[in-house]
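[1] compute the structure for the input listed below.
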Amino acid sequence: MDRPLDLSKTHDSHLHSTYLGRGARTVLTVLMFGAMLAGCASPTSVKFARSTFSSLDTETVFVATNRKAIGKSDFDGERGEKIQFSSYAISIPPIHEVGQIEWPRNEPDPAKHFAVIKAQPFSETAGFKQHLNVAIDTPGARTVDGKREAILFVHGYNTNFSEGLYRAAQMKHDFGITSPMTLFSWPSAGKPGLYMYDRDSVKASRDQLADVVRMLTNSKAEQVTLVAHSLGTELLMEALRQMALSNDGRLPAKVKAVILISPDLDIDVFNSQLQVIKTLPRDFMVFVSEKDQALQISSFLAGDTNRVGNNIDETRIKRDGINVIDVSEFDGGDGLNHMTAITSPSLVSLLKGMAQSGQRKMLSESGLQTSLSDKLVDTATLPLTLVVKTTKAILNQ
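    The predicted structure follows:
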């Protein structure tokens, strides 16, 4: 969610006439988002590098999308009729700063910008699964405890295809993720003023996301980690709810972790989704921040109701064992503090270090407070504190 309000440049102009003007709240939100996001433009299409050099760092991102295709390697904000699969090799520039995406203005220069250096579409699901399984089975792709893992990332609101793709590559690179990552790119319009269109796209994408999760659990992976951001968290939770409803309340056994980042999700809705799932995955983490300005606007649009992502009171979540991670002391690199967990250099460094040293269990101790000064010695933002609380719900019978 880091682009300016621009209703003049889009393939899908008819979306605007349908979804703009749904009342004063929507209009006000358009104006507020436009003002807050101005000056942070990102490209609206996938851009290939014409030349590369051998020393470039590259990240491979697998993609499953229900967007409408435009050409062989790009997709717009329209809703497609089926899931399409592909993979992309994305170069990371030597000047890359942790948490950032170095956007090209025109033709990308791999020395300065993120760029696609190769795209491979798959005409059949079987071909995609074959390539994904090869990546999963690569010895260097194992987790710290030697497990074969598949990771799924679901982007948030106001995200065009290229932004979701580059964001997945940025996360994979900055966190040092070796397991293959699949991006589920759902048809967000990629425009701040089309929040309601995006919400409807979430509803239209639930079944297809559930199909992708099932496909990953039927791969060679021994464990599957599901990560979602912003409005993508509602999409993921709805897909998991549907999967549980069709399987006597159970999720696939291979789903070992769910990570929700800045959830744009009503707390009551979240609690109702959780009630359907009998047994939660081993690790269930929710990153929240009181300083999330995007969720403040979302709360206003929803009638001043709290979103999960700006709620730091873990007692409002009516389910045991969910780790609520308060990152309010950190500043995100996106200006709105809506992507703090993936754009704050200090927080990325801390979480990366914990993951690589196998310290995930540190995020499952009630009331844990981990000081950055214990983990990092070269940051200018010391001391900052990561506060983790584990829910201990008392349900009314």
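[2] switch to C-alpha atoms for all contacts and neighbour counts from now on
    Noted.
[3] chain center to stretch 141-149, what's the gap?
    The chain centre lies 21 Å from the centre of stretch 141-149; the measure is CA atoms, centre = their mean, to the nearest Å.
[4] another sequence for comparison is provided below:
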Amino acid sequence: MKRAVALIAMSLLLASCAMPEVQRLPPIPEVKAAYTDKEVKYPVLYGTSRMPNSAKTAYLDQRAARVQYGRVIVTIPKGRMTGSLGENGIFSARDTRLAIAAGDIEFHSQDSFMALAKSQLGAGVNPESGYLLVFIHGYNNSFEDAALRAAQLGFDLNVAPNNMMFFSWAANKNYRKYTHDEATADASEIHLEAFLKTVRAAAGGRKVHIIAHSMGNRPLLRVISRMQVLPGEKKPFGQIILAAPDVDRDVFMHYGQNYLKVAERTTIYLSPFDFAMQLSQDVHFYPRVGCGNKPQAEIKDIDSIVSFIPEDFPAHTYVASTLPLLNDVKNLFVNGKPARQGAAWKAYPTYWTVGPANSMARSTCSALPG
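    The predicted model follows:
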């Protein structure tokens, strides 16, 4: 009898060790579906590897020789819904799209950017927003696209004004130029590395979190792989969010361990409905980390979340637009740990799912064998 009890206890212990971590934490204000109650001017700081136009009023889709710095003031209109970039007025009563007005893109040198950041960053003592967040966009994004998405994320996650930042590599605003963007993502690695060093220097002890989306994960992976952290040295980043990563599975399995050395926690979000990831997988033939109804790449101590939450075609921006994932990301930033509770969340031995998972549901983005 004693032996049977011991075996049962051991089985329960092993099962609990295998389950993904979840912890009941003090509640934080929830990200809820709501319309913006008034117009907001939301400032985001940036670094870019794009070349400015001759008038220095905007940025082009051409590569620059060095990082350009500055700030953008994004207008978030009244009536814009949480998780969205707004509606153009065709199917709604008013135009609620996020926008950048003429003259609202500021250009700074690296030194003046540092001075601006240090003078404008929100208080670092508030756990709700006392951190910096860097967004790295994916393929087929213009500079303006990146600025608007960064502002939407920052505003919806309650990041303090000026604490939201983004890095815009010289992606081409043309969905046909996928290979162009692949080459440019590779070339942007040194510029991203320089920008992240500048951000860390400006942070003033605040934690620096990162959200990399889609192809933006590729230069980040290479930057992280080269970083050196000495034994006992504080990790340079807090949370790193890998959203719909357009990264080869085998490449990630080779280099992904490096995230554990530089970040307090790393989380992968993928989806079986991500049409963009399916196209990338078709082009490359080999599995992409952001594609599938279960994790393509599993590394111990890196979390994987499979989203079964329905999203509009091409279902590629779910981390920024669906409330359960926005809340998951916010809990990670504020508490440092997830708070995945409720009927929508389900824990498997090595990963989580969220949304109405159904084995009979059609999977747009399917896993490849091997």
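[5] please, where are all the strands along the second structure?
    Using DSSP state E, the strands assigned to the second structure run over residues 40-52, 59-76, 105-108, 131-136, 164-168, 207-213, 237-243, 263-270, 302-307, 345-347, 352-354.
[6] CSV for those strands, including distance to Ala185 of the second structure and mean neighbour count?
    Formatted as CSV, the strands of the second structure follow (distance: least, CA to CA, whole Å; neighbours: other CA atoms under 10 Å):
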stretch, distance to Ala185 of the second structure, mean neighbour count
strand 40-52, 10, 23
strand 59-76, 10, 20
strand 105-108, 23, 19
strand 131-136, 11, 26
strand 164-168, 10, 27
strand 207-213, 12, 23
strand 237-243, 16, 25
strand 263-270, 20, 22
strand 302-307, 24, 23
strand 345-347, 34, 17
strand 352-354, 30, 22
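[7] nearest to Leu192 of the second structure, of these?
    Closest approach to Leu192 of the second structure among these (CA to CA): strand 164-168, 7.0 Å.
[8] out of the strands of the second structure, which is closest to Arg94 of the second structure?
    Set against Arg94 of the second structure and scored by CA to CA, the strands of the second structure come closest in strand 59-76, at 13.1 Å.
[9] which residues in the first structure does that closest one align to?
    Counting by TM-score structural alignment, strand 59-76 of the second structure pairs with residues 75-92 of the first structure.
[10] mean distance, the matching stretch to its aligned residues in the second structure?
    On superposition with the second structure, the mean distance recorded for stretch 75-92 of the first structure (mean CA distance after the TM-score superposition for the first structure) is 1.1 Å.
[11] who wins for proximity to Asn331 of the second structure among the strands of the second structure?
    Evaluated over the strands of the second structure, closeness to Asn331 of the second structure peaks at strand 237-243, with 10.5 Å, by CA to CA.
[12] what residues does the closest one touch?
    Applying CA atoms under 8 Å, 6 or more residues apart in numbering, the contact partners of strand 237-243 of the second structure are 207-214, 217, 262-270, 290, 319, 329, 332-333, 336.
[13] what span of the first structure lines up against that strand?
    Aligning strand 237-243 of the second structure against the first structure (TM-score structural alignment) gives residues 255-261.
[14] aligned to Gln208 of the first structure, what sits in the second structure?
    Under the alignment (TM-score structural alignment), Gln208 of the first structure pairs with His191 of the second structure.
[15] same thing with Trp186 of the first structure?
    Matched by TM-score structural alignment, Trp186 of the first structure corresponds to Trp169 in the second structure.
[16] how close does its match get to Ala183 of the second structure?
    Distance from Trp169 of the second structure to Ala183 of the second structure, counting by CA to CA, to the nearest Å: 11 Å.
[17] please apply the same query to Ala170 of the second structure.
    Taking CA to CA, one finds Ala170 of the second structure at 10 Å from Ala183 of the second structure.
[18] please apply the same query to Ile211 of the second structure.
    In terms of CA to CA, Ile211 of the second structure sits 21 Å off from Ala183 of the second structure.
[19] would you check that His229 of the first structure makes contact with Asn158?
    No - counting by CA atoms under 8 Å, His229 of the first structure does not reach Asn158; the two are 11.4 Å apart.
[20] tell me which residues touch the residue most central in space within the second structure, please.
    Among the residues of the second structure, the one closest to the centroid is Ile211, at 2.4 Å (CA atoms, centre = their mean). Counting by CA under 8 Å, 6+ apart, Ile211 of the second structure touches 133-136, 240-243.
[21] need those in a markdown table with distance to Ala315 of the second structure, can you?
    Below are the contacts of Ile211 of the second structure laid out as a markdown table (distance: CA to CA, whole Å):
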| residue | distance to Ala315 of the second structure |
| --- | --- |
| Leu133 | 23 |
| Val134 | 22 |
| Phe135 | 19 |
| Ile136 | 18 |
| Ile240 | 21 |
| Ile241 | 18 |
| Leu242 | 16 |
| Ala243 | 12 |
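[22] flag every buried residue along the lengthiest helix in the first structure.
    Criterion DSSP state H: the longest helix present in the first structure is helix 195-217. By neighbour count on 16 or more other CA atoms under 10 Å, the buried set for helix 195-217 of the first structure is 195-199, 201-202, 204-210, 212-214, 216-217.
[23] all helices for the first structure, in order.
    So, for the first structure - with DSSP H - the helices run 14-19, 24-37, 125-136, 161-174, 195-217, 231-245, 267-276, 293-301, 340-343, 345-356.
[24] packing partners for the fourth one?
    Here helix 161-174 of the first structure touches strand 57-69, strand 75-92, strand 181-185, going by 3 or more CA pairs under 8 Å, 6 or more residues apart in numbering; DSSP states H and E.
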